[in-house]
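1. give me the fold of what follows.
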Amino acid sequence: MPGRPSPAVLLRLTTGTSSLDRYVMPPMLVAIAADLGVSLADVVAAAGAYFLVYGLTQPLWGFASDRFGRVRTMRVTLALAGVCSLLSALSPTVAALAVARALAGGFFGAAYPSTLVYVGDTVPPERRQRQITGLMVGVALGTALASVGGGLLADVATWRAAFVVTGTASVVLAVLLGALPEPASDQPRPRPMAAIRAIRRTPVALVVLCFALVEGAVLLGALTLLPAAVESGGASATVAGAVAAVYGAAVLVGSQVVGRLSATWPPARLIAIGGSFAVVGSLLVVVARSPWSAVLAATCIGLAWTSMHSSLQTWATQVVPGARATMVSFFASALFVGNALGAALVGGLAEAGRFWVVYAGFAALAVPLTVLATWRRARWSDPDAA
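-> You can find the predicted model right below:
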């Protein structure tokens, strides 16, 4: 039908809207704390609630996707997520904000993993990483818009307006996704317990989940706290948000480069390169929290995300083909639970302004993650590609 958005565009809009809501809060942490009269640690905990529930609900959406379909699950959860984001804008206290953000995170948790499963269902393995890095275009645009827009709205208007924007966008997208065809499947989808047993009996799947847990603490943790780290050096929320938007630009450029390189470069090499960027980016914040050093750090974190994370994501779609939706949902769960745990551990250090200690910890975690993930991926071969 002429004028109807293509599946690729709709999937990128989904990842973009999800990223818009997920990353709009970090550049507003200081502004929210000041407006609600609470400590930065309290607001960091509210942001952590989003990621925690986002991660814990992943298995539920994997099962729902198998039972009710990929597209229907995305549409219903996006509509509910939009309502919860609108409620976030009305929150009178930090406790109410934490509850509203946690619910929004839970429903938004279905968006990105569902797009990965959709690609896994419709794209052959040899072209899958390029398509998955293509989804990161939506992530990049959503992240950049959230980083700049969140900080700007917090400075010139109110942080509440940002959640009105993300909530409205999510509800509109839920309607647009009616044009996305459901993937055809000639195989029965597994029951939840059968899928879990298949993952549990696959050692490499468990290893990939462990990598995702650590990666969530390192990459998402480094990104979430970067605006607050910049503001601790005296920058405004707008400047801090603009610095974080560089991450989105790095993801946008990096996704194009990695998409092309993935056709000829082995995934282990991409993981090694991405992990190295994660280490360097974290160390840059250890050395200085100026806007310029943060720009370089955000660039490194963005390149790490496109290179290492896209390779791990693609790996997650391959290790248990018969239980792909459940495996991908567990992968996302591990990623964001790792982020929430990391945020809980470093919240007090962030409140005290000891960001150099926080980022030194991120760098220390990134080193063994890079070495072990590179080594293990190099030893694994895709049975479907044999």
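
2. going forward, measure contacts and count neighbours with C-alpha atoms only.
-> Noted.

3. is Gly347 in contact with Ala41, as I believe?
-> Yes. Between Gly347 and Ala41 there is a contact under C-alpha atoms under 8 Å: 5.3 Å.

4. what's the burial count for the residue nearest to Ser185 when sequence neighbours are not counted?
-> Closest residue to Ser185 apart from its sequence neighbours, by C-alpha to C-alpha, 6 or more residues apart in numbering: Asp121 at 7.9 Å. Residues contacting Asp121 under the criterion other C-alpha atoms under 10 Å number 20.

5. this one as well, want them side by side:
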Amino acid sequence: MNNKCAVEYTKLVWLLGFAGFISAADNWVVSPTLPAIAAGFGVSIAQVGIVLTSYMIPYGIMQPVYGFLSDRWGKTRILQWIVAGLALGTIGCSIAASLWMLCLWRIITGFFAAGVIAVSLALIGDTVPLLERQKYVGRFMGIVFLGQGLSVGLGGVFANFISWRVAFIFFAILAFCTVGFLRKLPKDSPKSSHCNFFLETKRVTLSPKGLVIFPLALATGFLLLGLYSYLGAFLHEITGLDFLQVGLIVMFYGFACLAAGSQVGKLAQKIGSQKTIILGAFLSLITAFLLTTFPYWQAGLLATISLGMGYIFIQSTLATIAFDIASENKGLPSALIGLGLFGGGGLGTALGSLLLSLGGYQTLWLFFGSGIILFIFITAKLHFE
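-> The predicted model follows:
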């Protein structure tokens, strides 16, 4: 690969990465502000956890739709429309007068934001040669989840010093700016195929690799995002940190994602996709162990870093494998990975809310830790390379 191509691919990844950065930031800014939102509406943290689920369920469900449409209508055009919708939904969140109105606006925001990461991944898959893909996918995902980590820090700052509502206003402004940045993307040509959405989804899902990687994506979202969702609340309630301190610690999740994303391509080439996924699961298991055993902020910091690295190792590897399922239409397979991750994350967050109300944080961490052990055992038995 010559230097000119490398520069073009890097530019593409940074443009798409900024859109994904805003999408992830808008999603996870809620996590450190759960206590502040709960106090503002006079409800418990377990009850306000529905705000996370309200976003992640439509975010997961709509991803295959956007993936399919992006293959037919053009990925750049779809990205511009959905980022604009994300911005409008986020403004609505900032003015919600009740918990249920906030949930409604989060559903709308998740509906539009659903395709940002999946369509961006498909654009990378269309543009970058096979041998270089995982490197650029890893970098893209590192940028995206840096947004997740930094949004937690900023959310903590806003909740501690001003209001959680200001956080939504801030990210809405960035989203509107992102629409302008996306105009710099090269226009891609829509595919002329007239495949039926449901038939194409069935074909991709039931392919040999699809039968393996899509359930793994669902399990990854359920376990790792479910675990992540209550990390900020745990640090506030159990270790006694204020919102700002919580945000600063959980911000390291994003730094860990960025670091892992820069290395995962080389790692996967060296040890293979399956071992990379298993390594990511082991790192996530360390997170559950630390949170269960050491209820201190120092352990929380290490747990946050370990979880960020583990998630990127698994997610970017599954996304790269998905490109091989349908070489002509990469939007749909990429989106189905997103459906598994964020649909699973929504389910994990919902169950986590129930576990938290019934047995507290110890029950929560033990449940997800046990699930990760099972995930490692099953993945070790699979054959998909």
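
6. who are the contact partners of Asp66 of structure 1?
-> Shown in contact with Asp66 of structure 1 (C-alpha atoms under 8 Å, 6 or more residues apart in numbering): Arg189, Pro190, Ala325.

7. which of these are conserved in structure 2?
-> Counting by both residues aligned by TM-score structural alignment, their matches' C-alpha atoms under 8 Å, structure 2 reproduces these contacts from the contacts of Asp66 of structure 1: Ala325.

8. which of the contacts of Asp66 of structure 1 has the most neighbours?
-> Ala325 (32 neighbours).

9. quick one: map that residue onto structure 2.
-> When structure 2 is aligned by TM-score structural alignment, Ala325 of structure 1 is paired with Gly331.

10. what sits closest to that match if chain neighbours are left out?
-> Gly67 (4.1 Å).

11. trace Val157 of structure 2 over to structure 1, please.
-> So Val157 of structure 2 corresponds to Leu152, using TM-score structural alignment.

12. just give the nearest non-adjacent residue to its match, would you?
-> Thr238 (4.8 Å).

13. in which helix or strand does that neighbour reside?
-> Taking DSSP states H and E as the criterion, the element that holds Thr238 of structure 1 is helix 237-261.

14. which positions in that helix come out as buried?
-> By neighbour count with 16 or more other C-alpha atoms under 10 Å, helix 237-261 of structure 1 contains the buried residues 237-259, 261.

15. residue in structure 2 matching Arg75 of structure 1?
-> By TM-score structural alignment, Arg75 of structure 1 lines up with Gln80.

16. what's the burial count for its match?
-> With other C-alpha under 10 Å as criterion, Gln80 of structure 2 counts 19.

17. could you do Thr264 of structure 1 as well?
-> 8.

18. show the contacting residues for the residue mapped onto Val137 of structure 2 from structure 1.
-> Correspondence of Val137 of structure 2 to structure 1, assessed by TM-score structural alignment: Ile132. Going by C-alpha under 8 Å, 6+ apart, Ile132 of structure 1 touches Leu116, Val119, Ser310, Thr314.

19. same thing with Tyr359 of structure 1?
-> Ala222, Ser282, Leu283, Val285, Val286.

20. hmm, which of these are the buried ones?
-> Ala222, Ser282, Leu283, Val285, Val286.

21. quick one: secondary structure of the last one?
-> What it means is Val286 of structure 1. At Val286 of structure 1 the chain is in helix, as set by DSSP: H, G, I helix; E, B strand; the rest coil.

22. got a list of what it touches?
-> For Val286 of structure 1, the contacting residues are Phe355, Trp356, Val357, Tyr359, Ala360, by C-alpha under 8 Å, 6+ apart.

23. the equivalent of the fourth one over in structure 2: what secondary structure?
-> Same thing as Tyr359 of structure 1. Here Tyr359 of structure 1 is matched to Trp365 in structure 2, going by TM-score structural alignment. Using three-state DSSP, the structure places Trp365 of structure 2 in helix.

24. my guess is Arg73 of structure 2 contacts Pro190, does it?
-> Heads up, residue 73 of structure 2 is Trp, not Arg. Yes. Here Trp73 of structure 2 reaches Pro190: they are 4.9 Å apart, a contact under C-alpha under 8 Å.

25. what's the neighbour count on Phe107 of structure 1?
-> Neighbour number of Phe107 of structure 1 under other C-alpha under 10 Å is 27.

26. again with Gly106 of structure 1
-> With other C-alpha under 10 Å as criterion, Gly106 of structure 1 counts 26.

27. and it, what does it touch?
-> Residues near Gly106 of structure 1 by C-alpha under 8 Å, 6+ apart: Tyr50, Val53, Tyr54, Gly55, Leu56, Thr57, Gln58, Ala81.

28. which residue is the nearest non-sequential neighbour of it?
-> Tyr54 (4.4 Å).

29. my guess is the one you found contacts Phe331, does it?
-> No. In this structure, Tyr54 of structure 1 is not within contact of Phe331 by C-alpha under 8 Å, at 11.8 Å.

30. mind listing what Leu267 of structure 2 touches?
-> Thr276 are the contacts of Leu267 of structure 2 under C-alpha under 8 Å, 6+ apart.

31. do that again at 10 Å, thanks
-> Counting by C-alpha atoms under 10 Å, 6 or more residues apart in numbering, Leu267 of structure 2 makes contact with Gln134, Lys135, Ala260, Ser273, Lys275, Thr276, Phe313.

32. got a markdown table for these, with distance to Leu104 of structure 2 too?
-> Compiled in a markdown table, these are given as follows (distance: C-alpha to C-alpha, whole Å):
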| residue | distance to Leu104 of structure 2 |
| --- | --- |
| Gln134 | 36 |
| Lys135 | 37 |
| Ala260 | 34 |
| Ser273 | 39 |
| Lys275 | 40 |
| Thr276 | 38 |
| Phe313 | 33 |
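
33. tell me the two of those residues that are most distant?
-> The span of those, defined through C-alpha to C-alpha, is set by Lys135 and Lys275 at 16.6 Å.
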